[in-house]
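give the three-dimensional model of this entry:
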Amino acid sequence: MSITVQRSFEDKGDKGAPGKLYLVATPIGNLEDMTYRAVRTLQECDIIAAEDTRQTRKLLTHFNISPKMLFSYHEHNKEASGPELIRYIIEGKNLALVSDAGLPAISDPGADLVKLAVAQEIPVIPIPGANAGLSALIASGLPTDRFTFLGFLPREKKEREHILTSVQSAQGTLILYESPHRVIKTLEHIGTVLGDRQVVLARELTKRYEEMLRGSVQECLNWLEEHPPLGEYCVIVQGITAEEEQQQLDEWWKQLSIEEHVAHYEQTEGISRKDAMKKAASDRGVSKRDIYNALLE
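Reported below is the predicted structural model:
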């Protein structure tokens, strides 16, 4: 792949030049979170592509925006609509992409449209604004210096557990999205795979009934038994500490039998069996004779 350079606001002065793709953030609940720049961009663009045109029309009406063209673009029509929208941009039209709430291309098909635009060397310009995951993170009280965004976990139990297992050793805070009818099941899986960690359940962010539930996984499950889940949730999960990560690294051998442990050192470090037994004994905090006797059994 050859390198490309995007200069978002460079005016080529060419009438035949392609337009631009603007990724416009919309409020996640409170309409006052709409930025001046977002309103102006939606007013000026030739086309607005929306996940749900009915929802977007309400937003546009509130800000007195009359779009020249409102186009439907969502998960179920992206294969057909994506190339058509790119064709409009290549023809010189500026397009604004919005999702129902928050930043487009985060857990929605906007990412696919961006990929198509980048392939055609179309400038992709972010118009920042509200985001549910980051809003929940900064208010959670959990570490913010490092984090992993997981979006919505898969519905299949096996796939869900696979993803959770893959971040079991992550030091960074975890950010998930979840629906009210699945949040209890997701918390149960978090408890099973990651343990009874500290979590924050944030719902109705920026709205009148905004709520942050902070506690351990089990404490939150107990709460939800008496207070049935309502609204979409951001689930913020504590990562492991540096000390816990080091402990996991130090105890990598715990899943190995003594024979496998000794064989590991023989194969990876090319040392004698005697020296491999000595290293295995050191890892396990036992004598070399204990290792020797165990191998004879």
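
from now on I want contacts and neighbour counts done on CA atoms only, so please keep to that.
Fine.

on the three-state scheme, V200 is what?
Put simply, V200 is strand when judged by DSSP: H, G, I helix; E, B strand; the rest coil.

give me the distance between the closest residue to it other than its chain neighbours and E225.
Nearest in space to V200, with sequence neighbours left out and distances taken as Cα to Cα, 6 or more residues apart in numbering, is R214 at 4.5 Å. Noted for R214: a distance of 15 Å to E225, by Cα to Cα, to the nearest Å.

the two - which one has more neighbours?
Set side by side, R214 and E225 give different neighbour counts by other Cα atoms under 10 Å, the larger being at R214 (17 against 10).

now do the helices in the chain.
Counting by DSSP state H, the chain has helices at residues 36-44, 53-62, 78-90, 110-119, 132-140, 157-166, 183-194, 217-226, 242-250, 258-269, 273-284, 288-296.

next, the structure of the following sequence, for comparison with the previous one:
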Amino acid sequence: MTISQSLCWKSSKELRYHVVSSLKYLGVNPTKIRSQNFLIDSNIIKYQIEKAGINQEDIVLEIGGGLASLTKCLAEKAKKVYCIELDKIFSKFLRDYFSTYNNVEIISGDALKIKWPSFSKSVSNLPYQISSPITFKLLEQSFQVAVLMYQKEFAERLFAEPGSKNYSRLSVMVKLKGKVKYLKTINEHSFYPQPKVKGALVEIKPLNRELNLDIIQFGEFVTSLFTLKGKTVRSALKINFKNTFSNLSEKEKEKLEKLPFIHRRIFSLTQNELIELYNEILRAGWYSSERR
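Modelled structure (predicted):
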């Protein structure tokens, strides 16, 4: 199907009317549905698509289609759009809305539980409450680029540097597999109903590098450390590997004191330092000891 340039929104006024009237037609109060807020700024949608570089060769994945605000514009540019929507009311609305389109496929289901179709790019205004698990699932896929809307506070955690208050497991693990770029802050008035927090557009590109470590186990290791992020490495290891610590010989204790970063606080460690610490723990056999 050849799609005309008229498919996308002519103005924010038109988009806002579409959102408000569609909610009224569906009898939906958005404040009661998973804290959903709908983008009503057409310029931001065009910006998202531009930054993702969507063209007629692209197969695009959208998480959370809502009222078709973004989906409609993606359909104008892309070869194929897969849109995953959990809410049954919105899923039916989307199916009806795109019933005459042969380049849009609506997938009803939980994006965290179902298998995703193959895609080249993702452009999504994510439900804020699933931002973290969706991001990690995204980084397990093969794709070129993703342009995603997050809550600004969440986005700041993505970009947090070692030693900062927002530095966390999220900061470490996302940058392990993806290159992230902060694109733009989105003000509250760009949504309906207007939320109390700002949004942020973020670009993610997979790094596609070979990592010589068990990502799942490393993630567990980082998670356990960051529950004690204010403690020193020595204290955190003593708590997380208490069985091993209680049986250490004097020689092993001396070796422990020579571990890199042993007297640094967890939140000050860089990604590479965390990997080095993890490898030291593996070489010492602590994981196997704790899991007997």
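
care to give me the TM-score?
The TM-score (TM-score structural alignment, normalised by the length of the second structure) is 0.32; 157 aligned residues with a Cα RMSD of 6.2 Å.

the residue nearest to V200 of the first structure against C220, yeah?
Yes - in this structure, R214 of the first structure is within contact of C220 by Cα atoms under 8 Å, at 7.3 Å.

shared neighbours, the two?
Shared contacts of R214 of the first structure and C220, defined by Cα atoms under 8 Å, 6 or more residues apart in numbering, are found at V199.

so who does the residue nearest to V200 of the first structure touch?
Under the criterion of Cα under 8 Å, 6+ apart, the neighbours of R214 of the first structure are S140, Q198, V199, V200, L201, C220.

what number of residues lie near the last one?
Which is C220 of the first structure. Neighbour count of C220 of the first structure, defined by other Cα under 10 Å: 18.

how near is Y36 of the first structure to G215 of the first structure?
With distances taken as Cα to Cα, Y36 of the first structure is found 37 Å from G215 of the first structure.

between these two, tell me which one has more neighbours.
More neighbours sit around G215 than around the other of Y36 of the first structure and G215, counting by other Cα under 10 Å; the figures are 16 against 8.

residue contacts, that one?
Contacts of G215 of the first structure by Cα under 8 Å, 6+ apart are Q198, V199, V200.

so the second one sits against V235, correct?
Yes - the pair V199 of the first structure and V235 passes the contact test of Cα under 8 Å, sitting 6.9 Å apart.

my guess is F136 of the second structure meets K175, correct?
No - the criterion here is Cα under 8 Å, and F136 of the second structure misses it with K175 at 10.7 Å.

list residues touching both of the two?
Common neighbours of F136 of the second structure and K175 (criterion: Cα under 8 Å, 6+ apart): none identified.

quick check: closest non-adjacent residue to E203 of the second structure.
On the basis of Cα to Cα, 6+ apart, the spatially nearest residue to E203 of the second structure that is not a chain neighbour turns out to be V147, at 4.6 Å.

quick one: secondary structure of that neighbour?
Assigned with three-state DSSP, V147 of the second structure falls in the strand class.

buried set for stretch 278-295 of the first structure?
Counting neighbours by 16 or more other Cα atoms under 10 Å, one finds that the buried residues in stretch 278-295 of the first structure are K278, K279, A280, A281, K288, I291, Y292.

please report how far V174 of the second structure lies from I204 of the second structure.
With distances defined as Cα to Cα, the gap from V174 of the second structure to I204 of the second structure amounts to 9 Å.

quick one: which of these two has more around it?
Neighbour tally, V174 of the second structure and I204, criterion other Cα under 10 Å: the higher count belongs to I204, 24 against 19.

quick one: residues contacting the more buried one.
With Cα under 8 Å, 6+ apart as the criterion, the residues that contact I204 of the second structure are V145, A146, V147, L148, G178, K179, V180, K181.

so what's it closest to, chain neighbours aside?
Residue nearest to I204 of the second structure in three dimensions, not counting chain neighbours: V180, with 4.6 Å by Cα to Cα, 6+ apart.

what strand or helix carries the one you found?
Assigned by DSSP states H and E, V180 of the second structure belongs to strand 178-186.

I106 of the second structure contacts K80, correct?
No - if you go by Cα under 8 Å, I106 of the second structure and K80 don't touch, sitting 11.0 Å apart.

the second structure: helices as residue ranges?
Listed in chain order, the helices found in the second structure under DSSP H are 12-26, 42-52, 69-77, 88-97, 131-138, 152-158, 169-177, 215-226, 233-240, 242-246, 250-257, 271-284, 286-290.

same list (the ones you listed) but as CSV, adding distance to E62 of the second structure.
Below are the helices of the second structure laid out as CSV (distance: least, Cα to Cα, whole Å):
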stretch, distance to E62 of the second structure
helix 12-26, 18
helix 42-52, 12
helix 69-77, 7
helix 88-97, 12
helix 131-138, 11
helix 152-158, 19
helix 169-177, 20
helix 215-226, 26
helix 233-240, 39
helix 242-246, 45
helix 250-257, 48
helix 271-284, 30
helix 286-290, 39
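
good, wrapping up.
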